[in-house]
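Enquirer: Sequence and predicted structure below; questions after.
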Amino acid sequence: MALKIGDKIPNFTAKDTNGNLFDSQDYLGKQPLVIYFYPKDNTPGCTTQACSFRDNYQDFKDLGAEVIGISSDSVRSHIQFKSKFNLPFILLSDNDKKIRKLFGVQNNLLVIPGRETFVTDKNGTILLIFNSMSAEIHIEKALSILKKYSNYSSICFGH
């Protein structure tokens, strides 16, 4: 069953580029997350998307959010991709596609792993689900919803 806005993200773990086990539970209650699924390291669209997240990373940090990129590439591939393009955010290897299945991310054109972005509040509640093979739009949509959330939080909760 596909996730929808207002749902909590499922708990997941995966290896990061430092060889550590990333656990989504460690972030809940602390900060918003921008979790983006992408097809493959070092392909034109995915490189454009990753570099755009990199170029806007400080904006995400200023809004209190962490960016997490997930594909089925190996940890080794992620290490090279991260190093080659100086990516400051977390990349996770989902080589068995379990996380992709948990989030209900479908393949595009039946064979290409989907490109989908989930934005959550700090409690893991989904604020945005955006699915488009157009890589650049994901960053714009994610920043826009985080800004709205940030403004709403400061008005309602005095932060």
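Expert: Perfect, thanks for sending it.
Enquirer: contacts and neighbour counts: CA atoms only from here.
Expert: OK.
Enquirer: in the chain, which spans are strands?
Expert: Under the criterion DSSP state E, the chain contains strands at 13-16, 21-23, 33-37, 66-71, 90-93, 116-120, 126-131.
Enquirer: Tell me the helices and strands packed up against the fifth one.
Expert: Think strand 90-93. For strand 90-93, the packing partners by 3 or more CA pairs under 8 Å, 6 or more residues apart in numbering; DSSP states H and E come out as strand 13-16, strand 66-71, helix 75-84.
Enquirer: what does the shortest one rub up against?
Expert: With CA atoms under 8 Å, 6 or more residues apart in numbering as the test, strand 13-16 has contacts from Leu21, Phe22, Asp23, Ser24, Val75, Ile90, Leu91, Leu92, Ser93, Asp94.
Enquirer: What about Lys40, how many residues nearby?
Expert: Using other CA atoms under 10 Å, Lys40 has 21 other residues around it.
Enquirer: try this one side by side with the last:
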Amino acid sequence: MAFPKVGNLAPAFTLVNQNGEKVSLKDFKGKKTVVLYFYPKALTPGCITQACGIRDTKKDFDKLDAVVLGVSPDPVKKLQSFIEKKELNFDLLSDEEKTVAEKYGVWGLKKFMGREFMGILRTTFIIGKDGRLKHVMDKVKTKTHHDDVLEILKTL
């Protein structure tokens, strides 16, 4: 499955966050740039590094009028635990059915330590205030993800 095309409207979605509250892409249209990042699994080393980088630079995202939403197939309870244990200051969304991951083309074949399996391909989408896809990052480095996204936001 391919990623949505830059310039097109981003695929609409409504998911529940760590508090069980519904969050929709349309909630931000005309108000905020949305940084939608997909990560494989809460409370795993790479995902912790990535999330903590965003947590520590949230003020920079706020200055650029951007909201960050993390999406994984984890259940709400696990997202709550991730938020609490790592003191995250942004919403994590539960996509247990992987419907949003499939819409965005990030549910696919992965290879790790010689075995193949289906999983989330770590990918970030930047969606403009107009609801259109502005940028796709498919080569995400967990340690520098936050800085890489901020640099892209500054050029948009």
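Expert: Sure thing, it's come through. Quantities reported herein were computed from a predicted structural model and do not represent experimental measurements.
Enquirer: Any idea what the TM-score comes out to?
Expert: Here the TM-score for the pair of chains, by TM-score structural alignment, normalised by the length of structure 2, is 0.90; 149 aligned residues with a CA RMSD of 1.3 Å.
Enquirer: before we move on, the earlier item: hmm, which of the contacts of strand 13-16 of structure 1 are the buried ones?
Expert: Among the contacts of strand 13-16 of structure 1, those classed as buried by 16 or more other CA atoms under 10 Å are Phe22, Val75, Ile90, Leu91, Leu92, Ser93, Asp94.
Enquirer: Pull the contacting residues for Gln25 of structure 1.
Expert: Asn11, Phe12.
Enquirer: What separation do you get for it and Pro10 of structure 1?
Expert: Counting by CA to CA, to the nearest Å, the gap from Gln25 of structure 1 to Pro10 of structure 1 is 9 Å.
Enquirer: again with Leu109 of structure 1
Expert: 25 Å.
Enquirer: of those two, who's got more company?
Expert: It is Pro10, of Leu109 of structure 1 and Pro10, that has more neighbours when counted by other CA under 10 Å, with 13 against 8.
Enquirer: roughly how far is stretch 75-89 of structure 1 from the heart of the chain?
Expert: 15 Å (CA atoms, centre = their mean, to the nearest Å).
Enquirer: Read off where that stretch ends up in structure 2.
Expert: Under TM-score structural alignment, stretch 75-89 of structure 1 corresponds to residues 76-90 of structure 2.
Enquirer: so Ile5 of structure 1 touches Leu128, yeah?
Expert: Yes. Using CA atoms under 8 Å, Ile5 of structure 1 is in contact with Leu128, at 6.0 Å.
Enquirer: who's more crowded, those two?
Expert: Leu128 (20 against 14).
Enquirer: will you turn the helices and strands packed on strand 90-93 of structure 1 into a markdown table that also has distance to Pro39 of structure 1?
Expert: Shown next, in a markdown table, are those (distance: least, CA to CA, whole Å):
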| stretch | distance to Pro39 of structure 1 |
| --- | --- |
| strand 13-16 | 17 |
| strand 66-71 | 6 |
| helix 75-84 | 12 |
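Enquirer: which one of these is the most hemmed in?
Expert: strand 66-71 (a mean of 22; mean count of other CA atoms under 10 Å).
Enquirer: Can you name every helix or strand that the top helix by length along structure 1 contacts?
Expert: Longest helix in structure 1, counting residues (DSSP state H): helix 137-157. With contacts taken as 3+ CA pairs under 8 Å, 6+ apart, helix 137-157 of structure 1 sits against helix 44-55, strand 116-120, strand 126-131.
Enquirer: If anything else comes up later, I'll come back, but that's it for now.
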